[in-house]
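Novice: Got a predicted structure plus its sequence, pasted below:
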Amino acid sequence: MVENVSTRPMGTPGGQPPRELIWWHATWLAVLALGVGVLLFAPILQTTAALAALALGAAPALAGLLLARSRHVAAHSLILFNWGAGGVLAALLTGGIAGPMAVWHLAPLAAAAAMGRIDRLALGTAISLAAICVSLLAGVTLSLPPPPPYDLASGLGAVAIITTAVGLGLALIVLQRRVILDTRRRALMEARLREALGDQPHLLILAQPGGKLVTAWGNAPRGLKGQILAGRHLSQLATPADRPRLEAALREAIVEGRSEVGFAPAGAPTLWHELSLRRVNPQRLTGSIRDAGVQRAREAALDQARIDAETANAGKSRFLANMSHELRTPLNAIMGFSDIMRQSLFGPMPEKYAEYSALIHESGEHLLELINDVLDMSKIEAERFELYREEFDARDAISAVMRLMRGQADRAGVSLRGLMPKEPLEVTADRRAMKQIALNLISNALKFTPKGGTVTVTAHAEGPMLELIVADSGTGISAADLQRLGKPFEQAGGADQRAAGTGLGLSLVRAFAELHGGEMAIESQLGEGTTVTVRLPVMDMAEAEVEPAPHPEETAG
């Protein structure tokens, strides 16, 4: 728990009204009243000037009783000016600087001491000196009243001296008490601050811009015990190999205002510490040194885990690519022989065998498509996939895919519609990648659209962008699945739907789009269908600027 300890001297403006200042004015009035009573009892107090002078000694005290209750510094300054004015006027009424009341010129100094503040004491001294100067100047330039008779002058002088002496004595006692209290308070605060700094988990340092240590607080990390000495250069705390890095960090802190650097301590090269530096002013740098070994080990473990994951992923990609190549060779033979059997090139076969050969060939084509997808993804992940750009009409590539998928749509009972402009969509792109994008999007849409649903394929130009939009009226995709789609081997839908693919379709679409400098976006809600939009910057701008607005037409395939 941290305690709030005020550094403001006791009884200063801004806090509670200073009781000592109030009692000081009350004591002045009491002593003055006692002196006036003695003079009246004598009786020697016979002149109006003498009465007025004594009243001028009481007026600042009465005003001080009221102003001392204020918390404003201006009110306390006014107290001192009142005492200065009262002392000057009382002296001028009783013979000037040589008269019996001249000692009251010290009243501002006494009142300032009672306030217990150095700045007030300086102001009180200045006002007292100014009052003396004013009285001297008035005595030279003005015609002052004559001094009072000897008996009266002696009585007035005694009252003035006693009130001033009592006032100064009490004020010095108050000032000394406050100085002692302030000293104790500061010592307590310094002790608490040193204790707090000493309990820091890190080592706090103060250094010169050149790198020499001035002082340090806190616990030195392992390897630096006994190494933190005033006058030692910061770079000497590190191993010789790391010293240039510390010196560079010092220069950076001076120029940029802050720097951080890690280093191995000279006393324990196997450990690792971190130094943070901040520039306080051109003559001072502050900083902290902490044990960063655990953090460094954690970062090293994370780096190693990342490297291991990347290595494993690369190994997986190589394995899939190699296996795909190995599978494609016998698969081509299987497909070739099954095609020969299907076409009865060596003579007629029983109907059942012909049906089996057709199934073998169809299954082989499906497996070959999967293998090609795996090969494409492995090339993309290895950054070895190359686009073969050429100029062609995007409508032809998309229409060819729709004709290919027409049979699957008819078997599923899904209406496959195409909306494309009458004018050519001349693009410069990879024809095979374009077909693969359309094929994967339409295949996915058909897979998730129930019987009686609709899949609509739209293609049009938007400035330099070709937009290919495939929308279906299928089951839709949940928000959780949307976050995963587009990553390799990630699928949405139920278990039966996920079993119908590899999870590479949309990831290949996204990859092919990004290779062209484009993007893929998916919009979907459960039960409301899905819309996938692919935007590719592949349009021929010379033609795109003059082509008319597209008119939708249905492509029958």
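Specialist: Received, thanks. Numbers count the residues shown, from 1 in each chain.

Novice: When you work out contacts or count neighbours from here on, use the C-alpha atoms and nothing else.
Specialist: OK.

Novice: Q236 touches P244, doesn't it?
Specialist: No - counting by C-alpha atoms under 8 Å, P244 is not a contact partner of Q236; they are 10.3 Å apart.

Novice: Please, where are all the helices along the stretch 301-450 of the chain?
Specialist: Remark: helices assigned in the stretch 301-450 of the chain by DSSP state H, counting those that start in this stretch are 351-381, 394-412, 431-447.

Novice: put this beside the first:
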Amino acid sequence: MKGEYGDEDPLRIKKWFKRSYSVLITIVLFFLLFLYPAWIYVIDWFQYIMVNGLSSADFSFIKALSFILVLISANISYMVLSKNVSLSRTIEKQDIELQMNDKKFRKFIDDIPNVAIQGFDIHLIVHYWNSASEKMYGYSKEEAIGQKITDLIVPIDNGKELSEMINSAMTDPKFERFNETTFVTKGKRSIPVLSSYSNVLLPGTQLSIFSMEIDLTERKMMEEELIISKDMAEASNIAISKFLANVSHELRTPLNSIIGFSDLLANGYAGHLDEKQGKYAENISASGKHLLSLINDILDLSKAEVGKMELHCEKVNLRLLLLEITESMNISASRKGITITTMIQPDVGIVEADTGKLKQILYNLVGNAIKFSNENGAITIKSRMDQGSLEIEVEYSGIGIKEEDMDKLFKPFSQINSFSQKQYVGTGLGLSLVKKLVEVHGGKTWVRSEYGKFSIFGFSIPLERIE
């Protein structure tokens, strides 16, 4: 029955009898409260019969007293035995739980895949060998347990290192060690492993050492392949650099001659040409210049790809540079009725930068904007300094770019399918070269566009402002 406040054991009787000393104290209290007065009476009675002798009533009293003492003794014995039995059952239950937990733990570490685990004592005698050890080294549990670890997987060369490790494990209770080493399989094959050692003091036994290993064979093979690939890439870069140096000279020299002589013909320095002949000469010059520009773009892109492009920084007045770009591009923009304006923030001034490459980036972006702008459209060049970086955006109204075509931008020789190939002639190198030139400076590029309306191409380059 529950107590007044819903407590099933308001006097805490059950809790009291669960304590180890409860039986003894209960017996003492029972003796003091009930048996002590009776004991005094018995002593007085013994004194009486010693003087007056026994009567028939005394024999009846002795029988009753004996019966009471037997009952009390039986009750005390029952309480003590019950406590001992309860304690024994608790200990037995805990022992069973410990055994089950031990079995679960052993099964857990035995089933860990690809992690070989061994246990051995200070004399190197193996007492534990999990399934991964069987698979990795080729020895079964029956073959390994009871053998010396040095006779199984540890090479003779590592014996001294293992002895030093055991000495450290015996003196340091928190001993741990990690290292890369080489172990030997049953078939005498050496395998690189990452090993971990720790010491454990098992109950009733001497100090034990547990070793865990992970096979590094695949990782080592990958490392070797990476080294080979790196060497091949470096050799390829050297070959490309030499090839580019030769191609640069072999292609540019005749092209410069073609361009130069065609300009002479077009300007009449080699004699009078009629209108048709003059147009042919101009076409030769224009085609030669286009081809030279393409070759220069390919060479610059290749240099950037192999990391051979160098920066030659100098003081640059960004305001004057942007005005120069605007004026030089206005000629080609005016043919489509396009206006170019600049929005330069007051903090844009003189910086330390590579003038040539900065011009190349801007010429490509503005030229791209002119090519894809609508007739009588507008191009705006915005520039500002932001936390030590130069940010420039080229915004123009035009055909825009579809969302699915965004990934094709900035890739070499990549053109967007939505563009009419006949209307927009190009090689697809301009934006990829811009991206590489910006990356050489340690910067980044971006694009925002809405198809059929506008596009914004921008970049930021970390630059040190001087004035």
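Specialist: That came in fine, so what should we check first? What you are looking at is a predicted structure, and each value in this text was computed from that prediction instead of being measured.

Novice: Could you tell me the TM-score of the two chains?
Specialist: Between these two chains, after superposing, the TM-score reads 0.71 (TM-score structural alignment, normalised by the length of the second structure); 428 aligned residues with a C-alpha RMSD of 4.7 Å.

Novice: re the thing from before, export the helices of the stretch 301-450 of the first structure as CSV, with columns for distance to K316 of the first structure and mean neighbour count.
Specialist: Converted to CSV, the helices of the stretch 301-450 of the first structure look like this (distance: least, C-alpha to C-alpha, whole Å; neighbours: other C-alpha atoms under 10 Å):
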stretch, distance to K316 of the first structure, mean neighbour count
helix 351-381, 9, 17
helix 394-412, 31, 18
helix 431-447, 23, 21
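
Novice: Tabulate the ones you listed (JSON lines), appending distance to A160 of the first structure.
Specialist: Formatted as JSON lines, the helices of the stretch 301-450 of the first structure follow (distance: least, C-alpha to C-alpha, whole Å):
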{"stretch": "helix 351-381", "distance to A160 of the first structure": "101"}
{"stretch": "helix 394-412", "distance to A160 of the first structure": "113"}
{"stretch": "helix 431-447", "distance to A160 of the first structure": "108"}
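
Novice: re the thing from before, who has more neighbours out of Q236 and P244 of the first structure?
Specialist: Set Q236 of the first structure next to P244 and count neighbours by other C-alpha atoms under 10 Å: Q236 wins out with 18 against 13.

Novice: how close does the more buried one get to I205 of the first structure?
Specialist: As defined by C-alpha to C-alpha, to the nearest Å, Q236 of the first structure lies at a distance of 14 Å from I205 of the first structure.

Novice: Just give me the neighbour total for A158 of the first structure.
Specialist: Residues near A158 of the first structure, counting by other C-alpha under 10 Å, number 15.

Novice: mind checking what it lines up with in the second structure?
Specialist: Residue pairing (TM-score structural alignment): A158 of the first structure is matched to V70 of the second structure.

Novice: Helix, strand or coil: sort out that match for me.
Specialist: Following DSSP: H, G, I helix; E, B strand; the rest coil, we place V70 of the second structure in the helix state.

Novice: Look up how far L437 of the second structure lies from it.
Specialist: V70 of the second structure is 107 Å from L437 of the second structure, by C-alpha to C-alpha.

Novice: Map D297 of the second structure across to the first structure for me.
Specialist: D297 of the second structure maps onto D373 in the first structure, by TM-score structural alignment.

Novice: mind listing what that match touches?
Specialist: For D373 of the first structure, the contact set (C-alpha atoms under 8 Å, 6 or more residues apart in numbering) comprises 504-505, 508.

Novice: Go through these and flag which are in helices.
Specialist: 505, 508 (DSSP state H).

Novice: now the contacts of D373 of the first structure in CSV, with distance to I307 of the first structure?
Specialist: Listed next are the contacts of D373 of the first structure as CSV, based on distance: C-alpha to C-alpha, whole Å:
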residue, distance to I307 of the first structure
L504, 24
G505, 27
L508, 24
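
Novice: which one of the contacts of D373 of the first structure has the most neighbours?
Specialist: Within these, G505 tops the neighbour count with 26 neighbours, counted by other C-alpha under 10 Å.

Novice: need the contact list for the aligned residue in the second structure for that residue.
Specialist: By TM-score structural alignment, G505 of the first structure lines up with G430 in the second structure. G430 of the second structure makes contact with 297, 364-365, 368, 410, according to C-alpha under 8 Å, 6+ apart.

Novice: Just give me the closest of those to F178 of the second structure.
Specialist: F410 (46.7 Å; C-alpha to C-alpha).

Novice: can you tell me which residues contact the nearest residue to that closest one once chain neighbours are set aside?
Specialist: Spatial nearest neighbour of F410 of the second structure, chain neighbours left out: S432 (4.0 Å); criterion: C-alpha to C-alpha, 6 or more residues apart in numbering. Contacts for S432 of the second structure (C-alpha under 8 Å, 6+ apart) come out as 301, 409-412.

Novice: I'd like to know how far the match of A158 of the first structure sits from T26 of the second structure.
Specialist: According to C-alpha to C-alpha, V70 of the second structure and T26 of the second structure sit 18 Å apart.

Novice: So what's the residue count around the spatially closest residue to L485 of the first structure that is not a sequence neighbour?
Specialist: Spatially, and ignoring its direct neighbours in sequence, L485 of the first structure is nearest to Q491 (6.4 Å; C-alpha to C-alpha, 6+ apart). Other residues near Q491 of the first structure come to 24 when the count uses other C-alpha under 10 Å.

Novice: My read is that Q491 of the first structure contacts A499, right?
Specialist: No - using C-alpha under 8 Å as the test, Q491 of the first structure is too far from A499 to be in contact (9.2 Å).

Novice: just checking, what residue in the second structure corresponds to A471 of the first structure?
Specialist: So, by TM-score structural alignment, A471 of the first structure is matched to E395.

Novice: for the stretch 1-150 of the second structure, what spans make up the strands?
Specialist: 116-121, 126-129 (DSSP state E, counting those that start in this stretch).

Novice: Just say which of the ones you listed is most tucked in.
Specialist: Of all the strands of the stretch 1-150 of the second structure, strand 116-121 has the most neighbours on average by mean count of other C-alpha atoms under 10 Å, namely a mean of 22.

Novice: can you pull out the helices in the stretch 51-200 of the first structure?
Specialist: Shown for the stretch 51-200 of the first structure, the helices assigned by DSSP H, counting those that start in this stretch span residues 73-93, 107-115, 118-141, 150-198.
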